[in-house]
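Visitor: need coordinates for the below:
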Amino acid sequence: MGGALLHRWHAAGLADINVIDPSPHALPAGVAAAAAPPPGAGPDVLVLAVKPQLFAAASAGLAERLRPDTLVISVMAGVTCAGIIERLGDRPIVRTMPNTPARLGQGVTALFGHGADAAQCARAEALLAAAGTTVWLDHEDQFNAVTGLSGSGPAYVFAFIEALTEAGIAHGLSPALAATLARATVTGAAALAAEPDADPAALRVAVTSPGGTTAAGLSVLVDRLRPLMADTVAAATARSRELG
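Guide: All right, here's what the predicted structure looks like:
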């Protein structure tokens, strides 16, 4: 996720980016990485984009390199503001949860501020807006559900495309044709659902003729899909809570 954001910021012309990564790969042209923070007065903004299990090791010795007013932006799943303060001290924080379509500028990012003033929140939102839509949360504990829904959600869609492809193959389509049809169907339907004022339920009804083929398929899918998605999001939400 850090790499996806970095590429968006680089493409937008953001300057003065210092990447801290002992094992960098696939960096944008002209962007270098170092194993430790550069010397100096400390950054205006620190973006924490590491796996939550690695945060303790990655943050060792980092607090003394920061200014009291350094804005900390976290994209770590499950790590609370309190957990960040424990490692880096009490300073302005904006927690975020983007998702992987951020790489194309079509992601959605939830944000929550702790100790950050209006200007710092606006700065964080401007940075994450390069990745797509932004929404602000009222309570930090909503992050677990956000992680379970939109943070992990792209993988659910990819799994659906895989399953739709396999179903087409099972009914006689070639793998290449089934894959093309499945991908184009999902992306096209998503584009319709993304139109202003679109209602997915109304779109579903509009394409479902009584007694037709779509109705036959939905008669099998809907009753299984809703409890399955509820369980899927619940499992991811619970794991986010455990990571915190």
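
Visitor: contacts and neighbour counts: CA atoms only from here.
Guide: Will do.

Visitor: any figure for the gap between Pro101 and Met229?
Guide: 20 Å (Cα to Cα, to the nearest Å).

Visitor: need the contact list for Val108.
Guide: Neighbouring residues of Val108 by Cα atoms under 8 Å, 6 or more residues apart in numbering: 98-99, 101-102, 131-135, 150.

Visitor: wait, a strand at it?
Guide: Yes - counting by DSSP: H, G, I helix; E, B strand; the rest coil, Val108 is part of a strand.

Visitor: for Val79, see how far away Asn18 is.
Guide: From Asn18 to Val79 the distance is 23 Å (Cα to Cα).

Visitor: and for Pro200?
Guide: 33 Å.

Visitor: more neighbours: which of the two?
Guide: Val79 (21 against 14; other Cα atoms under 10 Å).

Visitor: that one touches Pro52, doesn't it?
Guide: Yes - in this structure, Val79 is within contact of Pro52 by Cα atoms under 8 Å, at 6.4 Å.

Visitor: show me the helices in this protein, by range?
Guide: 2-11, 55-58, 81-88, 118-129, 143-146, 153-170, 175-193, 200-206, 213-243 (DSSP state H).

Visitor: which of the ones you listed sits most buried?
Guide: helix 143-146 (a mean of 22; mean count of other Cα atoms under 10 Å).

Visitor: which strands and helices sit next to that one?
Guide: Under the contact definition 3 or more Cα pairs under 8 Å, 6 or more residues apart in numbering; DSSP states H and E, helix 143-146 sits against helix 213-243.

Visitor: another sequence for comparison is provided below:
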Amino acid sequence: MTSAPDQQLSGLALVGGGKIGEALLSGLTRRPGAAEGIVVVERSAERAADLAQRYGVRALDLAEAAAACRVLLVAVKPQDVDALLTSLAPHVGAGHLVVSVAAGVPTARVEAALPPGTPVVRVMPNTPALVDEGMSVLSPGAHATEAHLDEAEALLSAVGQVRRVPEKQQDAVTALSGSGPAYFFYLVEAMIDAGILLGLPRALAADLIVQTALGAATMLRDSGEHPVQLREAVTSPGGTTIAAIRELERHGVRAALIAAIEAAHDRSVELGR
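Guide: Take a look at the predicted model:
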């Protein structure tokens, strides 16, 4: 086994260059000078070279990255995590910090594949990290200290907001914020289609809906009011909005959305097994 690094070893290795990995890489490298301390590990040599060129980082293999970097941000698909951890195990130890963003994979499963005492922090990020508006949620493994959590939080806060939860809540987090951007994109897609149906050009319909979504999200964040209060402020008696809300309720949109999020939660639990 490669000896564990001492605490003087620094740097960050991003292991996995898929969509969420690239979203994190993009946000992290926007900080002045940050790219110098980041390396990327990607099994596709072509993909590794592309990421290295676009973001100004070095591409290394897994053993080299573990030798060079203390923090390893594992951003592979859940179905690939076991093979990755088997390859990583000979090169890490208690002096490393493994931050896993593999959806649904519990810290106990990661720890079992690595040398005893390896600190692991589980994170559920989402793709708005690409524009520094991500939502990342952290949970510590058995060997992760408060200092490790602070380190992971400082890392992820570069690409958005960060919260901490007990690990038992992570499947719900995955269903809400991890998958959440897709729900909004789906809703916006449907609203744009409605605009086209009503005779608007696609570009105009998109501009109207995207700005409306941005404004509504800002009001939700900044007003301090409950969503019901904000909705009621738009809903005049006998007006257009209440007619639309009636149709949404008639078609069971609220129930369908709740069921969809429950399905995402159940799938996250399955992936963890």
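
Visitor: TM between them?
Guide: Put the two chains on top of each other and the TM-score (TM-score structural alignment, normalised by the length of the first structure) is 0.93; 243 aligned residues with a Cα RMSD of 1.7 Å.

Visitor: related to what we said a few turns ago, joint contacts of Val79 and Pro52 of the first structure?
Guide: With Cα under 8 Å, 6+ apart, Val79 of the first structure and Pro52 have common neighbours Leu243.

Visitor: for the spatially most central residue of the first structure, which non-adjacent residue is spatially closest?
Guide: Central residue of the first structure (Cα atoms, centre = their mean): Asn99, 1.6 Å from the mean position. Of all residues not flanking Asn99 of the first structure in the chain, Gly151 sits nearest, at 4.9 Å (Cα to Cα, 6 or more residues apart in numbering).

Visitor: map the one you found onto the second structure.
Guide: Matched by TM-score structural alignment, Gly151 of the first structure corresponds to Gly178 in the second structure.

Visitor: thinking its match is in contact with Asn126, fair?
Guide: Yes - counting by Cα under 8 Å, Asn126 is a contact partner of Gly178 of the second structure at 4.9 Å.

Visitor: quick one, which of the contacts of Val108 of the first structure are buried?
Guide: 98-99, 102, 131-134, 150 (16 or more other Cα atoms under 10 Å).

Visitor: just the ones in strands from those, please.
Guide: 132-134 (DSSP state E).

Visitor: now render these as JSON lines, adding distance to Leu5 of the first structure.
Guide: Listed next are those as JSON lines, based on distance: Cα to Cα, whole Å:
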{"residue": "Gly132", "distance to Leu5 of the first structure": "10"}
{"residue": "Thr133", "distance to Leu5 of the first structure": "13"}
{"residue": "Thr134", "distance to Leu5 of the first structure": "14"}
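
Visitor: can you tell me the closest non-neighbouring residue to Val137 of the second structure?
Guide: Arg163 (4.7 Å).

Visitor: need the counterpart of the one you found in the first structure.
Guide: Match for Arg163 of the second structure (TM-score structural alignment): Val135.

Visitor: these two touch, right, that match and Pro98?
Guide: No - counting by Cα under 8 Å, Val135 of the first structure does not reach Pro98; the two are 10.1 Å apart.

Visitor: residue with max distance from the center of the first structure?
Guide: Gly211 (39.0 Å).

Visitor: roughly how far does the alignment partner in the second structure of that residue sit from Met191 of the second structure?
Guide: Under the alignment (TM-score structural alignment), Gly211 of the first structure pairs with Gly238 of the second structure. Here Gly238 of the second structure is placed at a distance of 22 Å from Met191 of the second structure (Cα to Cα).

Visitor: distance of the residue mapped onto Asp231 of the first structure from the second structure relative to Tyr186 of the second structure?
Guide: Using TM-score structural alignment, the equivalent of Asp231 of the first structure in the second structure is Ala259. The gap separating Ala259 of the second structure from Tyr186 of the second structure is 15 Å, by Cα to Cα.

Visitor: please tell me which residues of the second structure stretch 67-82 of the first structure aligns onto.
Guide: Using TM-score structural alignment, stretch 67-82 of the first structure pairs with 93-108 in the second structure.

Visitor: so which bits of that stretch are buried?
Guide: Quick answer for stretch 93-108 of the second structure (16+ other Cα under 10 Å): 93-107.

Visitor: thinking again about what came up before, now for the buried ones among the contacts of Val108 of the first structure, which pair is the farthest apart?
Guide: Ala131 and Ser150 (13.8 Å; Cα to Cα).

Visitor: please enumerate the shared neighbours of those two.
Guide: Common contact partners of Ala131 of the first structure and Ser150 (Cα under 8 Å, 6+ apart): 98, 108.

Visitor: pretty sure Thr208 of the first structure is touching Ala216, no?
Guide: No - between Thr208 of the first structure and Ala216 there is no contact under Cα under 8 Å: 9.2 Å.
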